[in-house]
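I would like the atomic coordinates for the input below:
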Amino acid sequence: MKNFPETEQPILTSEFAEVYDIVFDFDGTLFSHDSFFEFMKFVLRKSKIRTLTAYLLAPLLVCLVIFRYRLKYIGSMLLWIGTVGLTDRQIDRYADEFVSRLIDGHHGHFYRDGLTLLRDAISSERRVMILTASGRFLIKKILINEGLHVDLGASKVSRRLGGLICDFHCYGENKVRFLIENGIEQKFDEFYSDSSADLPLFRLAKRSFIINGTARTKAKIERALKQSVCLINWN
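Okay, here's the model as predicted:
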């Protein structure tokens, strides 16, 4: 099984710090859409055959979601369909093209308020990390394109049977697993996320912020934490 090579551009930082002041989720928090799902749609639409295959499998994927089958495997199915037969160079080129389209607002955009907070935290030399379920090779490109130099924990992909699959899904409890495996202290001053799936990280933060969440999401997180959590709307 061959590991998918990441972008040839320099890595964002040379190694992880032991402690972080601020941790951000990415999709729905700093970024308006599910970036990796948008990328997969973008790649699938490059081929009528791939698009048709995805549509034919859609009922199965919906059933898997309903019965709470692991998101890692559902995502891997779509990822494999979208990339089987493509070379690493082709996938890298598609990722570059996708990122370039973000400038015009295609496929989503950064929340201005969140981006300002992130840039301010970086410029003030606070230790910042982004933890996301999206693929590392894609998020690296998005961040570099924005000139953001920040530590990144993300899902990892590799090749199997000619296409890409998800090796490590950085989602839910796996975000905590990422911290542990990389020797990162499991507590930080602030955490920002839009999703109750990040409850394991909400529990580790001194101050937590729900971004553009619903009242239902806020209530669910507060019940679990047994404390009030600030709800913020970012544009």
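
all contacts plus neighbour counts: C-alpha atoms, from now on.
Will do.

Residue 175 is in contact with residue 129, isn't it?
No. At 11.6 Å, residue 175 does not count as touching residue 129 under the criterion of Cα atoms under 8 Å.

Who are the contact partners of the closest residue in space to residue 212 that isn't next to it in sequence?
Sequence neighbours aside, residue 233 is the residue nearest to residue 212 in space, at 4.6 Å (criterion: Cα to Cα, 6 or more residues apart in numbering). Contacts for residue 233 (Cα atoms under 8 Å, 6 or more residues apart in numbering) come out as 211, 212, 213.

One more, please, to line up against the first structure:
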Amino acid sequence: MPPPGSTRHRYPAIAADAPLVVFDFDHTLYDGDSGGHLFAWLIKRAWWRMLLALLLAPVFAPMIAFLPTRRVGIGAFVWAGTIGFHRRRDLDELIDRYVVTHTGQIRQHLLPVALDVLHRHREQGDRVVVATGAPPELARAILGFVAHEDLPVVGTLVGPRFGAVMATRHCHHQMKMTMLREAGYTAPVAIAYSDSSADLPLLQAALKPVVVNPKPARVAMFRETLPAGTPILNWGCRDRAGDPVSGS
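Prediction:
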């Protein structure tokens, strides 16, 4: 992982037949919910947004705890944070401002072990892509400004909805595979890294799935669902499960 403030590393050229390696972002490269941190900041920028979020919380906050209703619950707070925006570019500009002004805090959330693994794949000439449920501009900005890694990112598409800028196509579960293929990543997935049961389609499609930083309650499910011997690792998330891996 390049030290803070360094220029981007020059990696080998990627061959046409290079192995395709896919990384999830939240709880895989980043310790936490990057989108949640962004939208909390967007809400806190104005008192009336905070009041609106408080009014929404009794109904929508409990929905976030359950997978079938999670998108609706999160969407309500995204709406509170972006109401009044009319273009995706409006959100992208605020994302860049958020990352630049919170570089120190964001750096503390990036997982050094994960970035070491990503760096090694790029050194080997692998075709590396990040596929995330967060807006792609957020992951790109964090990786570019903070980690000095210039990487392609496939993520949730956003656009104007209900007077705000919200998700129009969520990069989640099977749709993550669909969006990867549509973005041109049609080769077999050689290795996939993710923490989430929502990424089972990605992990099951990979020749070598690697589970990193899973919730403790999900470990048994991963062991039953994925091939025997699938690594289940912890790259530095203290509240997550997996076999600990130290940095290089």
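
Common neighbours of residue 175 and residue 129 of the first structure, please.
Joint contacts of residue 175 of the first structure and residue 129 (Cα under 8 Å, 6+ apart) are residue 153.

buried set for the longest helix along the second structure?
Ranked by residue count and defined by DSSP state H, the top helix of the second structure is helix 67-82. Under the neighbour-count criterion of 16 or more other Cα atoms under 10 Å, helix 67-82 of the second structure has 71, 73, 74, 75, 76, 77, 78, 79, 80, 81, 82 buried.

what's in contact with that helix?
Contacts for helix 67-82 of the second structure (Cα under 8 Å, 6+ apart): 39-40, 42-43, 49, 52-53, 56, 60-64, 91, 162, 164-167.

which of these count as buried?
39-40, 42-43, 49, 52-53, 60-61, 63, 91, 164-167.

which of these sit farthest apart?
63 and 91 (24.3 Å; Cα to Cα).

What's the biggest strand in the first structure, counting residues?
Ranked by number of residues, the top strand in the first structure under DSSP state E is strand 151-160.

so where in the second structure does it end up aligned?
Mapped onto the second structure using TM-score structural alignment, strand 151-160 of the first structure covers residues 152-161.

tell me how far the matching stretch is from the chain's mean position?
12 Å (Cα atoms, centre = their mean, to the nearest Å).

Check stretch 60-67 of the second structure too.
So, by Cα atoms, centre = their mean, the centroid of stretch 60-67 of the second structure is 19 Å from its chain's centroid.

need the strands for the second structure, in chain order.
20-23, 127-131, 153-154, 157-161, 164-169, 189-194, 208-212, 232-234, 243-244.

The fifth one vs the first structure, average distance?
If I follow you right, that is strand 164-169 of the second structure. With mean Cα distance after the TM-score superposition for the first structure, strand 164-169 of the second structure departs from the first structure by a mean of 0.7 Å once superposed.

quick one: that strand to helix 67-82, angle?
Angle between the axes of strand 164-169 of the second structure and helix 67-82 is 150 degrees (criterion: axes from the mean of the first three to the mean of the last three Cα atoms, to 10 degrees).
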